[in-house]
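[1] quick check, what structure comes out for this input:
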Amino acid sequence: MAKKDKADKAPKGDKAEKADKPDKLKRKDLAGSGMVSSALTQVARALRTRLSHGLATSGLYPGQDGVVQLLATEDGMTPGALAQRLGVKAPTMTRTIGRMEVQGFVTRHTDDRDQRLTKVYLTDEGRRSLAQINAAMAACEMQAIRGLSGKEARQLIKLLSIIDENLSDRPSSVRDVIDSDEDD
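    This is a model prediction of the structure:
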């Protein structure tokens, strides 16, 4: 048998493994690639679609759950304040509130101290829908994080919070809550 040249020999040990594996994506490679934007957009759409299906039985349309949740913590907000907190434009919020009022989830009243202001309040029906929203959200989140450990899920939330801060120029309220390394 003929002897093989050194050039014909396959690399040994770690060098062989490195030669067979593609290089890991580095941060500089991701910048401008569209991979982060594409992945986040797809996940957000999938999450919103799944949540919308879960909310369908409550009679709520996409986006209305956020209004109910916000009013449940701070009832009597102006449409402008709701729009700002939910990151939508005022006309969109006005239409949403009008629709929710017809559905019986909210009611509008003039402010007692400043007659120029209109404030939005949850009705009893709106308060009852909160349990359905929470159940739909819990089921959606359980499906979304299936296969992740508690530590991985917390890390995901922390990373998404950092991205949100980077893009919005506002501090996130989530990151401080998640600073725990214990595993579930």
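[2] for the rest of this, base every contact and every neighbour count on C-alpha atoms.
    Fine.
[3] the residue most central in space within the chain is in what secondary structure piece?
    Using C-alpha atoms, centre = their mean, the residue of the chain that lies closest to the mean C-alpha position is A44, 6.3 Å off. Per DSSP states H and E, A44 falls inside helix 35-55.
[4] Proceed likewise with the subsequent sequence, for comparison:
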Amino acid sequence: MERREEVLKRGKIWRRASPTDLSFTHEAWPFFHLSRLTSLYHQRMDAYLKPIGMDVPRWRVLNILVEHETTPISIIADLAVIRIPTMTKLIYRMEAENLITTQVSSRDGRVTEVCLTDKGRSAVEQVRAKAELIFQRAFHDIEDAEIDQFMQTMKKVFKNIY
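    Next up is the predicted model:
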């Protein structure tokens, strides 16, 4: 209860954003806006990616692998916030499409490691070009400092929930 009282002391917006408060409104609920933003982003990205045979989950995997080279499926699932069984199915579909390869870890036979193929690297370039269009549309009138603050706030909220 102390935590709730501490949050409520921060100001009027917090009271309206608290689902148990009588003044609660969905417009004050940050997750309402995050959900809408995420859904709209997925719709727009899917529209751009479908013509090149890609989708948002594949984009997430490819992007993670560009930065993390050979990576266990469990780490990819964690970074993408996707359940391991779902990620495993996606990984094997992407392997069948020759975007990635898998191998059993030499350090731990229970771990399957994933890495990009040349076709996967090429796909990353195509997908990033499409993602750039969405990024430019979304942030064209937002200052760098605002984007930085937005990123810091999202990371903080994620850490709090995680």
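[5] can you report how many residues neighbour M77 of structure 1?
    For M77 of structure 1, the neighbour count with other C-alpha atoms under 10 Å is 19.
[6] surely it touches L117?
    No - the criterion here is C-alpha atoms under 8 Å, and M77 of structure 1 misses it with L117 at 9.7 Å.
[7] where along structure 2 do the strands fall?
    Ranges of strands in structure 2, per DSSP state E, are 71-72, 100-104, 112-116.
[8] among those strands, which is the most enclosed?
    Across these, the average number of neighbours (mean count of other C-alpha atoms under 10 Å) peaks for strand 112-116, which reaches a mean of 22.
[9] ok, residues contacting it?
    The contact list for strand 112-116 of structure 2 (C-alpha atoms under 8 Å, 6 or more residues apart in numbering) reads 62, 65-66, 69-73, 99-105.
[10] which position in structure 2 aligns with R50 of structure 1?
    The pairwise alignment with structure 2 assigns R50 of structure 1 to R44, based on TM-score structural alignment.
[11] swap in E125 of structure 1?
    In structure 2, E125 of structure 1 lands on K119 (TM-score structural alignment).
[12] burial count for the residue nearest to that match when sequence neighbours are not counted?
    Nearest non-adjacent residue to K119 of structure 2, counting by C-alpha to C-alpha, 6 or more residues apart in numbering: L99, 5.4 Å away. L99 of structure 2 has 22 neighbours, counted by other C-alpha under 10 Å.
[13] aligned to L99 of structure 2, what sits in structure 1?
    Counting by TM-score structural alignment, the partner of L99 of structure 2 is F105.
[14] one more: Q152 of structure 2?
    Checking TM-score structural alignment: Q152 of structure 2 goes with K158.
[15] post-alignment, stretch 123-136 of structure 2 versus structure 1, mean distance?
    On superposition with structure 1, the mean distance recorded for stretch 123-136 of structure 2 (mean C-alpha distance after the TM-score superposition for structure 1) is 1.5 Å.
[16] what range in structure 1 does stretch 78-88 of structure 2 sit on?
    Going by TM-score structural alignment, stretch 78-88 of structure 2 lines up with residues 84-94 of structure 1.
[17] that stretch: end-to-end distance?
    Taking C-alpha to C-alpha, to the nearest Å, the first and last residues of stretch 84-94 of structure 1 lie 12 Å apart.
[18] residue contacts, the residue nearest to K119 of structure 2?
    L99 of structure 2 neighbours (C-alpha under 8 Å, 6+ apart): L116, T117, D118, K119, G120, R121, A123.
[19] switch to 10 Å and redo it
    Contacts here follow C-alpha atoms under 10 Å, 6 or more residues apart in numbering; on that basis L99 of structure 2 touches 58, 62, 91-93, 115-124.
[20] again, but for R99 of structure 1
    R99 of structure 1 touches L60, Y61, Q64, M93, F105, V106, counting by C-alpha under 10 Å, 6+ apart.
[21] residues contacting the last one?
    I take that to be V106 of structure 1. Contacts of V106 of structure 1 by C-alpha under 10 Å, 6+ apart are 67-68, 71, 97-100, 120-127.
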